[in-house]
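this is a predicted model, with the sequence first.
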Amino acid sequence: MKPKLVLVVGTMVLTITIGGSLWSKDSKADPLRTALEYSASKNIHTAHPADFLQTLGASSEEEVYDALLEGKPLALIAEDNGRDVRQLIDLQTAELSEQLDARLAKGSLSWEAYAAQKAELREIVERSVYGVNQA
């Protein structure tokens, strides 16, 4: 896999985990593409970095960034730090699920979009954590 793709996907996961809203109102068709666009437009220094870093076993965001820059997917970073990758996936899935629930409750997401995105959520997180290339 190309290092640049790993960096983009890893940054997306880091951004999603640390904060912000994942999908916009007009992004019903391709949530992964929207997540990548979102990650490119947001600063990663927002909400819950401590939980993410602890689950990943990293001491700082810079450590994660450097590892991603070297081409390591988040799964390998966690494994190198003696962490369970499933816990990382569970954390990210739970945080994104809460964001979707909040958007549905506020009315900024239709039921159809909510159901579609919720159904794909874990798979999207797993692919990004493992650095799986999208076809």
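Thanks, I have the structure now.

can we go C-alpha only for contacts and neighbour counts from here?
Fine.

residue ranges for the helices of the chain, please.
With DSSP state H as the criterion, the chain has helices at 3-18, 31-41, 49-56, 61-69, 74-80, 85-106, 111-130.

comparison target, given below:
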Amino acid sequence: MNPKQIIIVSTMAIVISLSAMMQSDKTYANALFCPLDKSANISHQDDFHQALGASSDEQVYDALYSGQSLADIARDNNRDTQPIIDLQVAQLSEQLDLRFMSGSITTEQYESHKAELRDLITASVYGKP
């Protein structure tokens, strides 16, 4: 595996870990604040695919596996990378907000995660460690 693939796979693992970490038993109370809408996940995927100019998860996965970054995929599809960064920051910010409101993270943890979120996502989109 070349270094770029290692970086991309590591970045994917970090994002998955962050997503899993942000889910706890306490976040299930979110259903009280907004109705469960299964189409919301599909909408986020559609927004992501549209921002990348990709047609499916498989296309994105194959491109990432072959060593491309999200920025490379966007460039290949004549798309700007900023909407991808903004979309991912918004989605992870929403998850952080929910964790903070549910009490599963402290104020210090919330502020720390929030402060580094944009830099982490930007590095991830460009495939940098």
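Alright, I've got the coordinates. Source: prediction; values computed, not measured.

on that earlier part again, just say which of the helices of structure 1 is most tucked in.
helix 3-18 (a mean of 23; mean count of other Cα atoms under 10 Å).

for it, what is the distance to the chain centroid?
7 Å (Cα atoms, centre = their mean, to the nearest Å).

ok and it relative to helix 111-130, angle-wise?
130 degrees (axes from the mean of the first three to the mean of the last three Cα atoms, to 10 degrees).

what's Phe50 of structure 1 aligned with over in structure 2?
For the record, residue 50 of structure 1 is Ala, not Phe. Matched to structure 2 by TM-score structural alignment, Ala50 of structure 1 sits across from Asp46.

with Ile77 of structure 1 instead?
So Ile77 of structure 1 corresponds to Ile73, using TM-score structural alignment.

so what's its match closest to, chain neighbours aside?
Leu52 (6.5 Å; Cα to Cα, 6 or more residues apart in numbering).

distance of that neighbour from Asp80 of structure 2?
As judged by Cα to Cα, to the nearest Å, Leu52 of structure 2 and Asp80 of structure 2 stand 8 Å apart.

which neighbours do those two share?
The contact sets of Leu52 of structure 2 and Asp80 overlap at Ala74 (Cα atoms under 8 Å, 6 or more residues apart in numbering).
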